[in-house]
Each structure stands twice: as structure tokens, then as C-alpha cells.
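**Q** sequence-free structure coming up:
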């Protein structure tokens, strides 16, 4: 299988750097082909702007979605964006690895998503009608591919528990797992999360490494998070609200998981 690991940490000698190197070796040792997009090492440009198009549309104002669509359809995207899109289409599985900074991914990784997820590739695809509302949330260009987050955080696991002060980790990561990954079609696996990173020393690093190794070994057999498909009958279209008879006792993020 082919794996793309998109990595966002500025220090190669960090815990993240060590886990990234381990993940590559583990996957390659199992016979998989791996590509790594090390965003800091690549000096990835994080900001989406008019320079992402080689030749802009004739307009004084910059409309991000319109420009993205025009550039994608006409082969006018900047070369760095095209290279990352080619990696995405090549991969059978995508791993996003990052430290949890201020309840989300680092800005450089968010910028990778914003620039690489072009209109016509990750969004703006498919029929919009009274029966369907585009190919998204379970459908899309990345359908059939798998994705997983590898996340580190300095907080305790209890801080991210069901009643923890930071909110449940599933809720914290929902915009990334459901929005960034499931929206364009990925089958999203449960995340691999490392807590209390400042307490990871040589003695307990081995346990973290081995747990990650097991998750990587099971990359193609782990059951994905059972998010509800948008066009599968669970949602009213075009309102895109969950049917009243489905999980009536649930609201918020949890309602969108079967």
C-alpha cells in the first residue's frame, strides 16, 4: 500500500520527530511505500492568496473559491500545490501528524489543507439537487482512501475526557476528522493520541512507540469512525439536518456518528 504522511512539527529532535521517523520505518518494514510531506522542512507557504494561481482571472477582487476552481480546472495552480495534490491522489492512506496547538492543528498544516484542497478536488464536486447535495461526507475524490490523525498534546488524558475541562478529545478533533477528512471522502480511523508529552521519557517512550506501531500495523483492518453519510438517507436535503427519528436524544457532534 501507499502511505502519505503529512508532518507538522518544527523540531526534528522532538517527540513528534522521533515518532515520525519510527512510523516511516515501521510502514516501510511492512512493505508499504511511504512519502513524507515535512511541512516545516519544506518551508511550506501557509497562506492561501492570489499567488496560488499562475494566472488569475480578470478580476480586481480576489475570490478564493472562484480562483481555486479556475486554477484547478485550467492547470494554473502553483507547482507546490500540484505536487501535494499528486501525493494525495497517489496515496491509499493519509496520516496527518501534528502537536495539538490551541485546540487545533498548527497553522502550517491548516494552510496545507486550505491550499491543497482545491475547488473541484476536495470540494465543489458532484450534483446538487433535491436528492443529493454534492459528493461529500462519505463521498468525493478521496473515497476509498483511509486517513488517521497522530496527535500529541501536553494535556492530561483526563483533561480531554467526557467531563474534562478541555472537552472530549473526539469533540476537539471533530472539525478535522469529520470536516477536513470525512468531508472529501476519506474513511477516518480513530486517532492515535499521545498525552502529557512533557512526561514522555526514555523509559515510557517505548510503550508509546509500540502502541503507535500496533496502530500502523492495523491501518488497513481498523474499523473507521462510523460517521453518517450525507447522501445515504440520514439527512434531509437540501436542509442537511439529521432526520428527527435518528438519535433524537443527541445533539451536536455526537449526533453525526452512528
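**A** Arrived safely. Please read these numbers as outputs of a predicted model, since none were measured by experiment.
**Q** switch to C-alpha atoms for all contacts and neighbour counts from now on
**A** Noted.
**Q** in the protein, which spans are helices?
**A** Using DSSP state H, the helices of the chain run over 15-29, 64-73, 79-90, 107-116, 169-172, 174, 202-217.
**Q** can you redo the ones you listed as a markdown table with mean neighbour count and distance to residue 229?
**A** Conversion of the helices of the chain to a markdown table gives the following (neighbours: other CA atoms under 10 Å; distance: least, CA to CA, whole Å):
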| stretch | mean neighbour count | distance to residue 229 |
| --- | --- | --- |
| helix 15-29 | 17 | 30 |
| helix 64-73 | 19 | 24 |
| helix 79-90 | 16 | 22 |
| helix 107-116 | 19 | 22 |
| helix 169-172 | 17 | 18 |
| helix 174 | 16 | 15 |
| helix 202-217 | 14 | 25 |
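**Q** okay, pairing it with this:
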């Protein structure tokens, strides 16, 4: 084996066992298990996972019933071991995992409700993130995560000049605002472009490509995000002056979201790249 055995958690969100997403999930289980990795699957629909984040997620008394705050109450509940059993079970799986794979169909340029509910409920404040532990200094900085999903539209429609807009922009809130926020090393996404519109041979080729990628997935480099130490805490987490000055010499911004009014770096959310921290440590 090229790498030591890892623990993998696949969070799977599709209703049909005959779907392309199901086939992609099965390929991941097969290939990674054959490599000696331990693979667990959270099949959210089969589990009837509750997507709604409510006070019922807390066992026992609510601290502030009249001004209920889900983040505050669940943080306290996590600290006291008072979260509902379904949340605790998923947190145990995630804590054990070295790599997290989300397998889902893209709905309305985002996540299916049941998967968004998993994120809302399982990534509890305190457990998954704190003010001190987030982004490049996040709780899960030693874990990797990857989005593997299908689209309903062809690739050209998600281009910088396509009707759906740049897929890099679509992915920024998920990959930066959720995964990177919690500290994950985010691997480039595995995008299956409109498999429902393709002949069987073409969709089979997509699965074969996924199979090939899985062979080396554990050794992949993550996407580039701007490290926390590039921001000035005392100035509201704005880019430090020296970082801005150095980046002003470049032809593009830092990332899709942190672009400083400059052109967005191409494929920043779809292909691995050199992290800016490595650049600023080098001589011009």
C-alpha cells in the first residue's frame, strides 16, 4: 500500500439505490476498502436523518427558552453531553475519520436539505469550531474532506461565461464557509457533470475516472485558502497591509472570495494550488 490505512466517513444523500450517486458511493466503498481503509457510510435517507435543527436536539432543560439561540444552546449541550443521540453518533463517526466524503446531487446550486441538516446539526459550535479554532487553525485541520456530486446541467453551463455562472463561485460558500471554516483540508471536488444526460457508456466512464482518482486520493494536495495569520485581528480580520501590498503585484486575487477587487484566480475552488503562505515566505 502507498499509504497507511485510514478511516473514511462517507456522508451519502440520495433517495435511490439505483442512482448514479449510489453507484459513485459504492465505487468509493469498494476501492477504499480494497486499499485497506476502514469505510463507514452515513446513508442519510435510509437513516431518516432529521434535517431540522430545533430545540429537540437538546436533552433536558433549555437555558434560554424565551430567546432561544440554537448555536449557544447546542454548544452548551455538547459541553455537558446533552445532545440528542443521532447527533452524538454522527459526531463520533466524524471524530474517528481521517477523511470525509460527501456524496450527493447538487440541488439549487447547493446541498440537498437533508445534507444541509447534517451540517447544521452535527457541526456543533464547540465541537466543530470555535472563535479561536477556525479556518486554517480549525478543529479539523488534520482531516481531509471532499465534495463528490452530480449536476443537472452540463459543464459548459457552469463556466465563467455560462448561464449558471462559474462553478468556482458556486462552491466557495460550501468549501470555504463550511469545510475550511471547520479547518478541513479541502480536496478538489469530484464533479460528475450531468450524468443523467449522457449515454450509459459515458456515465460509466465517469465512474471509472472516479475509481482511478480514489486510488491516490489520500495523497492529494488540498485547495488553496488564505491562512488566518494573513489577517489582522485588531482590524476586523482584514488582510494585513503587507499581504495586500504583495498581492497587489499579482494579476489575480487571492481566492474566489478574497479577491481584493482583482480578477478571480481561475479554478481556485476546483484544482489544488500553492498556498499563499508559501509564496510570501519566498523572495520576490
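**A** Cool, the structure landed. It should be emphasised that the depicted structure is a prediction, and the values quoted were computed from it without experimental measurement.
**Q** before we move on, back to that, now the helices of the first structure in JSON lines, with distance to residue 245 of the first structure?
**A** Shown next, in JSON lines, are those (distance: least, CA to CA, whole Å):
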{"stretch": "helix 15-29", "distance to residue 245 of the first structure": "43"}
{"stretch": "helix 64-73", "distance to residue 245 of the first structure": "36"}
{"stretch": "helix 79-90", "distance to residue 245 of the first structure": "37"}
{"stretch": "helix 107-116", "distance to residue 245 of the first structure": "35"}
{"stretch": "helix 169-172", "distance to residue 245 of the first structure": "23"}
{"stretch": "helix 174", "distance to residue 245 of the first structure": "23"}
{"stretch": "helix 202-217", "distance to residue 245 of the first structure": "35"}
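**Q** okay, the counterpart of residue 190 of the second structure in the first structure and residue 156 of the first structure: tell me how far apart.
**A** Aligning on TM-score structural alignment places residue 190 of the second structure opposite residue 192 in the first structure. Computed as CA to CA, to the nearest Å, the residue 192 of the first structure to residue 156 of the first structure distance reads 15 Å.
**Q** before we move on, the earlier item: and the match of residue 190 of the second structure, what does it touch?
**A** Residues counted as contacts of residue 192 of the first structure (CA atoms under 8 Å, 6 or more residues apart in numbering) are 148, 149, 150, 151, 212, 215.
**Q** at 6 Å instead, please
**A** residue 150 (CA atoms under 6 Å, 6 or more residues apart in numbering).
**Q** who's in contact with residue 14 of the first structure?
**A** Shown in contact with residue 14 of the first structure (CA under 6 Å, 6+ apart): no residues.
**Q** that one matches what in the second structure?
**A** In the second structure, the residue paired with residue 14 of the first structure according to TM-score structural alignment is residue 19.
**Q** of the helices of the first structure, which is nearest residue 254 of the first structure?
**A** Closest approach to residue 254 of the first structure among the helices of the first structure is made by helix 169-172 (8.1 Å; CA to CA).
**Q** give me the mean distance between that closest one and the second structure.
**A** Average distance between helix 169-172 of the first structure and its aligned residues in the second structure, after superposition and using mean CA distance after the TM-score superposition for the first structure, equals 1.0 Å.
**Q** which element follows that helix toward the C-terminus?
**A** Toward the C-terminus, helix 169-172 of the first structure is succeeded by helix 174 as the next helix or strand (DSSP states H and E).
**Q** equivalent range in the second structure for that next one?
**A** Correspondence between helix 174 of the first structure and the second structure is established over residues 172, with TM-score structural alignment as the criterion.
**Q** from the chain's centroid, how far away is that stretch?
**A** Put simply, stretch 172 of the second structure sits 10 Å off its chain's centre (CA atoms, centre = their mean, to the nearest Å).
**Q** just stretch 94-103 of the second structure next, same as before
**A** In this view, stretch 94-103 of the second structure has its centroid 10 Å away from the chain centroid, taken as CA atoms, centre = their mean.
**Q** in it, what's buried?
**A** For stretch 94-103 of the second structure, a neighbour-count test (16 or more other CA atoms under 10 Å) marks 94, 97, 98, 99, 100, 101, 102, 103 as buried.
**Q** of those, just say which sits nearest to residue 173 of the second structure.
**A** For those, the closest approach to residue 173 of the second structure (CA to CA) belongs to residue 102, at 15.2 Å.
**Q** how about the strands in the stretch 151-258 of the first structure?
**A** Listed in chain order, the strands of the stretch 151-258 of the first structure (DSSP state E, counting those that start in this stretch) span 187-188, 192-194, 235-236, 241-242.
**Q** tell me which of these is the most buried.
**A** Comparing these by mean neighbour count (mean count of other CA atoms under 10 Å), strand 187-188 ranks first with a mean of 26.
**Q** give me the mean distance between it and the second structure.
**A** Per aligned residue, strand 187-188 of the first structure averages 0.4 Å (mean CA distance after the TM-score superposition for the first structure).
**Q** how far away from the center of its chain is that strand?
**A** Averaged C-alpha coordinates place strand 187-188 of the first structure at 9 Å from its chain's average position (CA atoms, centre = their mean).
**Q** so what secondary structure elements neighbour that strand?
**A** Counting contacts by 3 or more CA pairs under 6 Å, 6 or more residues apart in numbering; DSSP states H and E, strand 187-188 of the first structure packs against strand 146-152.
**Q** ok, 10 Å please
**A** Helices and strands touching strand 187-188 of the first structure, as assessed by 3 or more CA pairs under 10 Å, 6 or more residues apart in numbering; DSSP states H and E, comprise strand 93-99, strand 146-152.
**Q** mean deviation, the first one versus the second structure?
**A** Okay, so that is strand 93-99 of the first structure. Looks like 0.6 Å for strand 93-99 of the first structure (mean CA distance after the TM-score superposition for the first structure).
**Q** surely residue 46 of the second structure meets residue 114?
**A** No: at 11.2 Å, residue 46 of the second structure and residue 114 do not qualify as touching, with contact defined as CA atoms under 10 Å.
**Q** joint contacts of these two?
**A** Both residue 46 of the second structure and residue 114 are in contact with 12, 13, 14, where contact means CA atoms under 10 Å, 6 or more residues apart in numbering.
**Q** how many other residues sit next to the first one?
**A** Which is residue 12 of the second structure. By the criterion of other CA atoms under 10 Å, residue 12 of the second structure has 25 neighbours.
**Q** cool, the second one as well?
**A** Residue 13 of the second structure sits with 27 neighbouring residues when counted by other CA under 10 Å.
**Q** with adjacent residues omitted, what lies nearest to it?
**A** The spatial neighbour of residue 13 of the second structure that comes closest, neighbours along the chain excluded (CA to CA, 6 or more residues apart in numbering), is residue 104 at 5.0 Å.
**Q** that neighbour pairs with which position in the first structure?
**A** Using TM-score structural alignment as the criterion, the counterpart of residue 104 of the second structure in the first structure is residue 98.
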